[in-house]
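Peer 1: Predicted model and sequence below, questions to follow.
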Amino acid sequence: MPERESPAGDAAFASTQWSIVLASRPDATDRPAALQSLCSAYWLPVYSYLRRRNFSPADAEDLTQGFFAYVIESDFLTRPDPARGRFRGYLVGALKHFLGQHFERALAQKRGGRVRFVDWSTLDAEREFAAADQPQLDPSEAYEKTWALTLLHRALQQLEAEQIAAGRQRVFTVLRAFLSATPTRGDYDAAALALGTSRTNVAVWVHRLNHRYAELVKLEVAATVRSPDDIAAEMQHLLQALRR
């Protein structure tokens, strides 16, 4: 029986516009979960920007934490308007303002102080930063690239969760490499042998995984732009950021 593929049409895109931001506003009923989602989604682009600004790893962690405290405790989340554009640009603008106005207070806030919005104990910030960093990138370029990588990673996590729920974890584990690299001669044959299936099945499964992955990336992008009409341009921007 063919695998069922989930549609990702304009209606789905329209319902997710700025969803994380809107759900994080003070009057939102699911605010705690939304705040956690906001911080876990966007800490790496913020951290990368700070590291490329030559802040030490420890100071970048403190500033990232302080920035999210500023975002959440100030009126920042009551001000974003989906009609103004992309959340990617809005957030980095707020970060620059924060650095200009509030960084001394953030650095004075020691680890273990007030509520922590990013749990550094569960993260290897420098490893993730190093995996995405290129020395020639300026802070803004580092932010853009890690933003793109963050969206791809979130989409990949969702795809993996779907595959596990469908009882296809082994298939996904073997085939996930084909989502980010073009197979070379013999790769499909090796995968077919590992999965006890045919090369034709492997080709079909890879095609379906790539198709669903692309849908999930579009949904991640859709949540950060003002309308479905902006998705294509934003995805093109992210592809350019990844090529840097």
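Peer 2: Cool, the structure landed. Numbers count the residues shown, from 1 in each chain.
Peer 1: CA only for contacts and neighbour counts going forward, please
Peer 2: Fine.
Peer 1: check which helix or strand covers Ser48.
Peer 2: Ser48 is part of helix 31-52, with elements assigned from DSSP states H and E.
Peer 1: Counting by contacts, list what that helix packs against.
Peer 2: Secondary-structure packing of helix 31-52 (3 or more Cα pairs under 8 Å, 6 or more residues apart in numbering; DSSP states H and E): helix 19-23, helix 57-73, helix 125-132, helix 139-165.
Peer 1: List the contacts of it.
Peer 2: The contact list for helix 31-52 (Cα atoms under 8 Å, 6 or more residues apart in numbering) reads 20-21, 23-25, 57, 60-61, 63-64, 68, 72, 92, 95, 117-118, 125, 128-129, 133, 137-140, 142-147, 150, 154.
Peer 1: Narrow those residues to just the buried residues.
Peer 2: Burial by neighbour count, judged by 16 or more other Cα atoms under 10 Å, picks out 20-21, 23-25, 57, 60-61, 63-64, 68, 72, 92, 95, 117-118, 125, 129, 133, 139-140, 142-147, 150 from the contacts of helix 31-52.
Peer 1: give the contact list for the closest residue in space to Leu219 that isn't next to it in sequence.
Peer 2: Sequence neighbours aside, Phe13 is the residue nearest to Leu219 in space, at 6.2 Å (criterion: Cα to Cα, 6 or more residues apart in numbering). Going by Cα under 8 Å, 6+ apart, Phe13 touches Leu219, Ala222, Ala223, Ser227, Pro228.
Peer 1: A further structure is provided below for comparison with the first:
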Amino acid sequence: MAKTPPTHHGAFPVTRWSMVLALREGGDVGTGRLALDELCKIYWRPIYSYARFQGLSPADAEDMTQSFFSFVLEKALFTTADAALGKMRNYLLTAFSRHIKHWQRQASALKRGGGKEILSIEASQAEDELSIQPPDHRTPEMIYQRMCALRIIEATVEQLAQEQEAAGKKDQFQLLRPRLDPTLAGSGNDAELAARLGMTHDAVRQSISRLRKRFREIMRDLVAGTLAAPTDEMVQEELTALRNALVSRE
């Protein structure tokens, strides 16, 4: 279960990305591996989606994605990682593009999974989110960036849900959740929510306001964790880039 991130008060702690990069210099293996696992869970589906929009079949896209993250989880990818690249999502996309070319050259020699440790994630989860139709003229890169944004939102909601459940507010959160998650349709109205929750109209509005504030804090921390050396300005730029990726069209 994800832990509640600390309050930063304008300063960021060591990030997940920087912990991963520290592995190449003998950093804490346990902490670095945990950070790497968390990042891989965020980026598995975007990477898989990129492979699918390169024209690969679901089976081949899964093979390629699993072999890539096997390599990532063995930390070989980061032995020569350039911290100056800064953004995890961009670094992974560049590395995966190279991996595709290598994988295609070696495809006949690869076996599914390769006997290596891989993430326990069903490709069907990613496949269900894709709609590869001829009218969709977005590039694989655009799809990847959009999926990265969606996964950050999803991870934010998951962490917020865990916090609310730990606070004994699971049922309340489930009713309020559509008011927080941009990927969920519909919002209802405060009067209806108040009646269902047995709360006053003002109490519902205050609860929604607090949850939205916490949602923004968690998302900001997750985004900061994908940057090597985040500043407030860099985090805001990344949030803007992810927001733009959700609405971009060719």
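Peer 2: In hand now; what should we look at? Please read these numbers as outputs of a predicted model, since none were measured by experiment.
Peer 1: care to give me the TM-score?
Peer 2: Here the superposed chains carry a TM-score of 0.85, computed using TM-score structural alignment, normalised by the length of structure 1; 235 aligned residues with a Cα RMSD of 2.7 Å.
Peer 1: Please identify the helix or strand for the residue nearest to Leu219 of structure 1.
Peer 2: Following DSSP H and E, one finds Phe13 of structure 1 within helix 10-15.
Peer 1: List the buried residues of that helix.
Peer 2: For helix 10-15 of structure 1, by 16+ other Cα under 10 Å, it's Phe13, Ala14.
Peer 1: any idea how far Gln164 of structure 2 is from the residue most central in space within structure 2?
Peer 2: Structure 2 has Ile42 as the residue nearest its centroid, 3.1 Å off, counting by Cα atoms, centre = their mean. Distance check for Ile42 of structure 2 against Gln164 of structure 2: by Cα to Cα, to the nearest Å, it reads 21 Å.
Peer 1: now do Ser57 of structure 2
Peer 2: Using Cα to Cα, Ser57 of structure 2 is found at 39 Å from Gln164 of structure 2.
Peer 1: neighbour-wise, which of those two wins?
Peer 2: Taking neighbours as other Cα atoms under 10 Å, Ser57 of structure 2 and Gln164 compare with Gln164 leading, 17 against 12.
Peer 1: What is the burial count for the closest residue to the more buried one other than its chain neighbours?
Peer 2: Of all residues beyond its chain neighbours, the one nearest Gln164 of structure 2 is Lys170 (5.7 Å), with distances taken as Cα to Cα, 6+ apart. Other residues lying near Lys170 of structure 2 total 15 when counted by other Cα under 10 Å.
Peer 1: and the end-to-end length of stretch 156-173 of structure 1?
Peer 2: End-to-end distance for stretch 156-173 of structure 1, by Cα to Cα: 12 Å.
Peer 1: Give me the buried stretch members for it, please.
Peer 2: Those would be Leu156, Leu159, Glu160, Gln163, Val171, Phe172, for stretch 156-173 of structure 1 by 16+ other Cα under 10 Å.
Peer 1: Tell me which residue of structure 1 lines up with the residue nearest to Gln164 of structure 2.
Peer 2: Alignment note (TM-score structural alignment): Lys170 of structure 2 maps to Gln169 of structure 1.
Peer 1: circling back to that earlier point, format the helices and strands packed on helix 31-52 of structure 1 as a markdown table; extra columns: distance to Pro80 of structure 1.
Peer 2: Shown next, in a markdown table, are the helices and strands packed on helix 31-52 of structure 1 (distance: least, Cα to Cα, whole Å):
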| stretch | distance to Pro80 of structure 1 |
| --- | --- |
| helix 19-23 | 8 |
| helix 57-73 | 11 |
| helix 125-132 | 27 |
| helix 139-165 | 18 |
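Peer 1: For Gln109 of structure 1, find the nearest of these.
Peer 2: Closest of these to Gln109 of structure 1 is helix 57-73, at 7.3 Å (criterion: Cα to Cα).
Peer 1: chain center to the helix or strand just after the closest one: distance?
Peer 2: Later in the chain than helix 57-73 of structure 1, the nearest helix or strand by DSSP H and E is helix 87-101. On the basis of Cα atoms, centre = their mean, to the nearest Å, helix 87-101 of structure 1 sits 17 Å off its chain's mean C-alpha point.
Peer 1: Helix 87-101 of structure 1 against structure 2, how far on average?
Peer 2: When structure 2 is superposed, helix 87-101 of structure 1 averages 1.0 Å from its matched positions, counting by mean Cα distance after the TM-score superposition for structure 1.
Peer 1: what angle separates that helix from helix 31-52?
Peer 2: 70 degrees (axes from the mean of the first three to the mean of the last three Cα atoms, to 10 degrees).
Peer 1: For the helix or strand just after helix 87-101 of structure 1, list every residue counted as buried.
Peer 2: Counting by DSSP H and E, the next helix or strand C-terminal to helix 87-101 of structure 1 is helix 103-108. By 16+ other Cα under 10 Å, the buried positions in helix 103-108 of structure 1 come out as Phe103, Ala106, Leu107.
Peer 1: And for stretch 74-86 of structure 1?
Peer 2: Neighbour counts over stretch 74-86 of structure 1 (16+ other Cα under 10 Å) mark Leu77, Pro80, Pro82, Gly85, Arg86 as buried.
Peer 1: Report the distance from it to the chain centre.
Peer 2: Taking mean C-alpha positions (Cα atoms, centre = their mean), stretch 74-86 of structure 1 and its chain are 19 Å apart.
Peer 1: what's the span of it, first residue to last?
Peer 2: Rule used - Cα to Cα; the end-to-end distance of stretch 74-86 of structure 1 is 20 Å.
Peer 1: Show residues contacting it.
Peer 2: Against stretch 74-86 of structure 1 from outside (Cα under 8 Å, 6+ apart): 17-18, 21-22, 24-26, 70-71, 90, 224-226.
Peer 1: likewise stretch 165-175 of structure 1?
Peer 2: Applying Cα under 8 Å, 6+ apart, the set of residues contacting stretch 165-175 of structure 1 from outside is Glu160, Gln163, Ala191, Ala194, Leu195, Val206.
Peer 1: how about these, which pair is most distant?
Peer 2: Largest pairwise distance in the contacts of stretch 165-175 of structure 1, by Cα to Cα, is 18.7 Å, between Glu160 and Ala194.
Peer 1: quick revisit: which of the contacts of Phe13 of structure 1 fall in helices?
Peer 2: Using DSSP state H, the subset of the contacts of Phe13 of structure 1 located in helices is Leu219, Ala222.
Peer 1: which of the contacts of Phe13 of structure 1 lies closest to Arg176 of structure 1?
Peer 2: When those are ranked by distance to Arg176 of structure 1 (Cα to Cα), Leu219 comes first, at 19.4 Å.
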